[in-house]
Structure formats: C-alpha cells, structure tokens
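*Asks:* Build me a model from this:
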Amino acid sequence: MTATAPILASTDQPIRVMIVDDAVVVRGLVSRWLAEETGVEVVASLRNGREAVDQFNRYDPDVVVLDIEMPELDGISTLPLLLEKKRDLIVIMASTLTRRNAEISLKALSLGAADYIPKPETNRDVTTSTTFRRELVDKIKSLAARRRRTAPRPAPAVAPVAGRPAAPPLTPRLGPLPADIRLRPFPPTPPRVIAIGSSTGGPQALQVVLKGLAPIAARFPIIITQHMPPTFTTILAEHLGRASGRPAHEGIDGEPITAGTIYVAPGGRHMVIKRVNNVPVIGLEDGPPVNYCKPAVDPLFASAADAYGAGLLAVVLTGMGSDGAHGAGDVVAHGGGVIAQDEATSVVWGMPGATAHSGVCSAVLPLNDIAPRIIRLASGDRL
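*Replies:* Presented below is the predicted three-dimensional model:
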C-alpha cells in the first residue's frame, strides 16, 4: 500500500494510541496508564505486528507503541509496513535491555521510528516501574505535540503514477528564529574540544553531525552525552564510530582525553571531565539523576567548562526536557561557545529550545548546518 499524506487530528482531539505487545500484562497496564492521561485515547491493544498491520486502517492511530519481540510478525518487520500506511505515524519501539534489542532499536530509528523506550526485564518490573510509565507518557505526548505543530495542511490524495515512487514526506519549512531569542557573538578562541548533548532523535542527529565533522575530527576530542540506558550506549558508540570514521567508545573512568576520539557517556552513569596532573580525563559518577536523566548533559557541560574554559564548544541537539540549558550557561560563563539545533529540524525542541531561550547561544542552526559552522569556527572564523 502506498503512503498518503494524512495529518494528525487537530490539537483539541485526543492522541490516538495503538499498543502492540504480545504480553497481555503489558498491554493491559499501559492501556490503564494512558486512560488516566488527559488528551490520550487508546484505540487498540493488539498482540502482534500482523494484527497491527491488518487492523491499522480501522483504528487510524497517531502513535503506535511497538514491541520488538512478538510472534507471527515482529516489531522491526512491522515498522515499515505501518509507515507505508501513514507516513507521519509516530512509532515508539519498546524493548528490553539486551544487546540484540539495542541493535534492533537503533536500526528502527534509521528506518523511521520516532523513538524507543527500554522496557523493564520482567512483567512484574513493568508494573512497579514509575520511570517506565513517566517516560512512555512523556514521549507519546511530546512527539505527538511536535508532529501536530509541524503537520502540513491537508491536501487532496493523489494516486501515484504507475512506476513512479510516492512523493517523500514533507519537511518543515525553515523560518526565522523566534523574536525572543537573542544570540551572542562566538568567543574569539577556536574550539579545542566539542561537547554534545542530545536525547529524543539524538542518535540520528549525532550521526549527521559527526559525518559532517569528518574533515577535522582528528583535531579535537568529541564528548557526547545521549540520554540512553546501558547497553544502548555501547551500541550507539559503535554506530557513531562507523559513521565518523574515528575511534568511538563509552567513556572509561580515569582515561585521558585525546584528540580524534569520540567518548560516549555510558548508560546509568554521569560522565564528567576532570583534570589530573593538569591532564583532562574522563570521570564517571554514580550520583542521582539530573533532570530525571542519567547520564545527564548538565554535569558534562559544567565540568567540561571548568576543564577547558574558552576552548570548549557545546552543542545541544534534539531532545525532550531542558537538560543542557543550565550547563550551557556554565560554558558561556567560562568563555566557551554554544550552538543549539533549530526547532524545524529537531524531533523535539525541548533541550535545544530551552538552551536557545536562555540567551546563551551564539547560533541556532538547522541540523545540516551545525558541522559546517563548527568547521568554520575551528578555522578561526567567528561568524
């Protein structure tokens, strides 16, 4: 079936959610959670991907929470079939924390899934996990709100011409920055280290930025905090290494930071920068979550600002919440520079939006323009 161009319902209508999971306990629990949320309606609760595909048109969901491991038709096989039916469909992949599922979840993001959510290991753990509930509800509401703001006006459906592929999804039109965002000049010091924070939509955005930085990536370290659980960050580092052509791995406590290497904060630990005998090294900390996140961006930015001062360039990419905004203020206070991703190209403009509105940014850019601007800055251009 060829994709058409439906849009989400108007903002005064509830978000229509389809749950697809072979565990009846999970389906029932998630349905009850969502039923308690204002503005959310569970329209279907199905046990496998085949049922989801066959009954999709009947229920016409805005969001699908899609389990990975299911009989008959698993999640990764179901995903493209659902996206063929509705190209602006929001699909959130759900999986337990295994290496295989982490690989599949990241593959799903590259195939068009909007996000993923790690499930607790057992059904009993699901019933008691307030974190899982909060994250699932937040993702559904944030992603749906974003899609509704950027959805195009409805257009008459046009049948595709035989032999011609369907038109690609519409992309948001770029526009000027909001009037309340004020930019500051970039610092005169070229960056010596890049620190990046990201969350929802981050894995894809990170690959774009790192591929773009390939011509100069050997000249400085790149230190990344992406909101992800353990195992997922291991796989993410491997993916980023392949995308960038540079060595990439999870940060190791006490290891010296060297140019040309990409360091990823391991899931479940905050990654910070310390100086030992005046040498910057990775530090891993097991403190409480910051901004509900662990790892969090704020500790990375604040510590990197202390360690590198004016030589630090911080980049805040797509993500929910406001993590990174406070740490970006520390970066500026120590003489460094800050770039945020713009709203039009962000999956969710929470983190970069909060940073931009705090007045600490020297640039707010479309995703594809971030790496070229960093290259210019590294060459001494302050524009």
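
*Asks:* C-alpha only now, for contacts and for neighbours.
*Replies:* Noted.

*Asks:* which residues are contacting stretch 73-82?
*Replies:* 48-50, 52-53, 56, 66-69, 89, 91, 93, 104, 108, 111-113 (Cα atoms under 8 Å, 6 or more residues apart in numbering).

*Asks:* correction: stretch 249-265
*Replies:* Under Cα under 8 Å, 6+ apart, the answer for stretch 249-265 is 217-226, 233-234, 237-238, 241, 246-248, 266, 271, 279-284, 295.

*Asks:* Whichever of these end up buried, select them in PyMOL.
*Replies:* Buried subset of the contacts of stretch 249-265, written as a PyMOL selection, criterion 16 or more other Cα atoms under 10 Å:
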select buried, resi 217+218+219+220+221+222+223+224+225+226+233+234+237+241+246+248+266+271+280+281+282+283+284+295
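
*Asks:* Sequence B follows; please return its structure for comparison with A:
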Amino acid sequence: MPKIRVLVVDDAVVVRSRVSKILSSDPELEVVGVAANGRIALAKIPHVNPDVVILDVEMPEMNGLETLAAIRQTYPQLSVIMFSTSTYTGASATLEALSLGASDYATKPSNLGNVEAINQHIREDLIPKIKVFGAVTSPSFKPTKIAHAVAFPTRTNINRVDVVAIGVSTGGPNALATLLCELPANLSVPILIVQHMPPMFTKLLAERLSSKCQIPVQEAVSGVIVEPGHIWIAPGDFHMIVQRDKAVVRLATHQQSPENSCRPSVDVLFRSVAQVYGAGTLAVILTGMGQDGLYGCQCIREVGGQVLAQDEASSVVWGMPGFVVNAGLADQVVGLDRMADEIIRRILLDQ
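*Replies:* Model (predicted):
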C-alpha cells in the first residue's frame, strides 16, 4: 500500500523538524516536504503532491487561515489538518479554520522542551488523524460489527423525549452549527453535548454556537439545573454527567479517568442520562473518529431510549456513528440536513 504523503507547514524550524521526524518514523507515512509559511506551501503543493497538509495557524507573510482559503480554491479535496496552540487566539483561529473547510485539527504540545512528551502527543493525536484523512484503512477507526452486539427489535411505539444527548467528534463544530441552528427557540427539552475538544476550544465553541442559534448554548458548570430550552456542552478535559436532586436534574463535571482515550467522553454522558432519564432519552451520535458513544448507546437502548445516527454520506468521518449503526443500536440513520427535523418530530410525538 502506498504511503500517505504529508506536507508540514510551520514557521518554527523546531516544530517542522520534530513533526517531520516523528511522522517519518511511521511506516505508513512519508513527509514529502516542509514549508515555513503559506506562500512557500502553496508553491510546493503541485510539486510534492501531498495527501495531507499539516498547517500552522499563526505564520508570517501568509497565515494558516489565508493559506487554507487558497488551498480550498485550488485543491478543494486536499485534506488539511490545522496544527495550533490551545491558547485563546489559537483556539479561535482553529474554529474559524474548521468553518472554512479544514478537515480537522490537532493541538501543539505546550512544552516543547519535553521531547518524549512531544513525541507521544504527535503519535497519539496527530498521526491517527493523518491516517484517516490520508485514506488509509485503519482497523482502529473502521466501523465493524461487534461480536456482542445486542439485537434490539424494531419499535412501533416511541417513548416521550425528556432530554436530547449528542455525541460528536471529528467534523463536530460544523455539524453542530448545522443541526442546532435549525432547532426552535421554544424547544421543550434540554440538550446535552459531548464534543471531543480541549478546554479553551469548548468554551469558544459554545460562544460561537450561541451567537448563531435560537437556543442559548453554554459550557457546562457543575450544579446547574438542567432545564428545557437550553444547550450545554461538556467542558474540555472534564466528563459531564447528570444527577437527580429531588425534583430537579443537575449537571456535574468531573475528571475521572478518560474513557476511549477521551475526556469528555460520550459514553460517560450517555450512561448517565440513561440512568437519570431512562426511556425518555433521545441520543444522537454524529460524525467522529473512533467508537466513543457505542456502549453508551447500548445503555440507552437497554432502558428503552432512542438512538439516531448520522449517515455516512454526510459525516466527515463515519467512525462513531458507523460503530453504532453496525452494532444494530440505531433506531434510524439520518442525514445531517434532516437530523433537526427528525429530533423535533420525535420530541413532538407525545405532546
């Protein structure tokens, strides 16, 4: 199988050198070029013909956003992974890049002096994404049927929806913007979301979505009462759960061990809503890499809740929804453009 060809674009020579060295150590990858800014990168692309571009955000002469816009004009199908810091500026620019068509992003290690930590971060965070977007089939991310899948019967009656729980990862910011902006302001249930992102990113994502949607979107805070007509996003590096407190349900966040290498984890949230809301749970599993949410969906189906999964055609990566569909856990597979209507339909069925 041919290697995935990677172009590394970053103004810092130490970053270019380190990233190139780690990527080249993987037998499935080949670094075909490096560039110190966007202008050099654009000149190199037709000569080195990369499958994936690793693109820094803040660069002199031509920054990452300007470079991305130029790449999308000439090479609309070329995969671009933003490689940015998790500072406020870096996170904001990365979210803007995703809205402009970046395939995904990875955060730069904060401590460039710790060589082994840098190597591990690149291997665990960046390389898997390069392989996904470089179109190399990877057993780790290819949805397959699981041996212990539970066969749930097709249901003719649908329970009342009391909460909508959404799990999403790669491609999530744009998917959430599409979905949430189509929901009405008077929605009669709360919405809880786990989006795989670092701390600063989830806060900025909530602010961006809230500015566009009819329903207020906030980053979750422990102790808040879960009420209809509100949307909460799990904060980066914290799991989010719900807890019943007499007549109300409250949010709680904690930093127990990651699940599926994720914190926040979709499985953690989904298990929690299954325990608290039972059959009144409507789970929505959207585009994303890996299989976080698979066992949470099984928990929701076991208590009589419903599960909707995004279809492959509209997913950036059909990993998370693909695992759920192939495990027989989805009540319905829905395109992103129809997901809001389907959620509203199911909420209104019992009203």
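
*Asks:* Got a TM-score for the two of them?
*Replies:* Once the chains are laid over each other, their TM-score by TM-score structural alignment, normalised by the length of structure 2 reads 0.92; 338 aligned residues with a Cα RMSD of 2.0 Å.

*Asks:* which one in structure 2 is aligned with Pro80 of structure 1?
*Replies:* In structure 2, Pro80 of structure 1 lines up with Ala69, judged by TM-score structural alignment.

*Asks:* swap in Glu285 of structure 1?
*Replies:* That one, Glu285 of structure 1, aligns with His254 by TM-score structural alignment.

*Asks:* What's the local residue count around that match?
*Replies:* Burial measure for His254 of structure 2: 14 neighbouring residues, criterion other Cα atoms under 10 Å.

*Asks:* distance of Asp162 of structure 2 from Val307 of structure 2?
*Replies:* 13 Å (Cα to Cα, to the nearest Å).

*Asks:* joint contacts of the two?
*Replies:* Here Asp162 of structure 2 and Val307 have Leu282 as joint contacts, going by Cα under 8 Å, 6+ apart.

*Asks:* more neighbours, those two?
*Replies:* Ranked by neighbour count (other Cα under 10 Å), Asp162 of structure 2 and Val307 place Val307 first, with 24 against 17.

*Asks:* so what's the most centrally placed residue in structure 2 closest to, chain neighbours aside?
*Replies:* What sits nearest the mean C-alpha location of structure 2, by Cα atoms, centre = their mean, is Ser169, with 1.5 Å. Distances taken as Cα to Cα, 6 or more residues apart in numbering put Gly288 closest to Ser169 of structure 2, at 4.1 Å, once the chain neighbours are dropped.

*Asks:* just to revisit the earlier point, could you check how many residues crowd around the match of Pro80 of structure 1?
*Replies:* Quick note: Ala69 of structure 2 (other Cα under 10 Å) scores 16 neighbours.

*Asks:* sorry, back to before: now check the residue nearest to the centre of structure 2 against structure 1: what is it aligned to?
*Replies:* In structure 1, Ser169 of structure 2 lands on Ser199 (TM-score structural alignment).

*Asks:* Correct me if wrong: that match contacts Gln226.
*Replies:* Yes. If you go by Cα atoms under 8 Å, Ser199 of structure 1 and Gln226 touch, sitting 5.4 Å apart.

*Asks:* so where in structure 2 does stretch 355-375 of structure 1 end up aligned?
*Replies:* Stretch 355-375 of structure 1 lines up with residues 324-344 of structure 2 when matched by TM-score structural alignment.

*Asks:* What residues of the matching stretch count as buried?
*Replies:* 324-325, 327-336, 339-340, 342-344.

*Asks:* Check stretch 99-112 of structure 2 too.
*Replies:* Gly101, Ala102, Ser103, Asp104, Tyr105, Ala106, Thr107, Lys108, Pro109.

*Asks:* quick one: whichever residue in structure 2 pairs up with Val30 of structure 1 and Ile118 of structure 2, what's the gap?
*Replies:* Aligned counterpart of Val30 of structure 1 in structure 2: Val19 (TM-score structural alignment). Per Cα to Cα, Val19 of structure 2 is found 9 Å from Ile118 of structure 2.

*Asks:* Could I get the full set of helices for the stretch 101-250 of structure 2?
*Replies:* Ranges of helices in the stretch 101-250 of structure 2, per DSSP state H, counting those that start in this stretch, are 115-121, 127-133, 172-180, 199-212.

*Asks:* Relative to structure 1, which residues correspond to the longest one?
*Replies:* Aligned by TM-score structural alignment, helix 199-212 of structure 2 corresponds to residues 230-243 of structure 1.

*Asks:* Now find how far off-centre that stretch is within its chain.
*Replies:* Counting by Cα atoms, centre = their mean, to the nearest Å, stretch 230-243 of structure 1 is centred 14 Å from the centre of its parent chain.

*Asks:* In this structure Val194 of structure 2 contacts Asp267, no?
*Replies:* No. Val194 of structure 2 is beyond contact range of Asp267, at 9.3 Å (criterion: Cα under 8 Å).

*Asks:* show me the residues around Ala91 of structure 2 that make contact.
*Replies:* Going by Cα under 8 Å, 6+ apart, Ala91 of structure 2 touches Ser84, Thr85, Met200, Phe201, Leu204.
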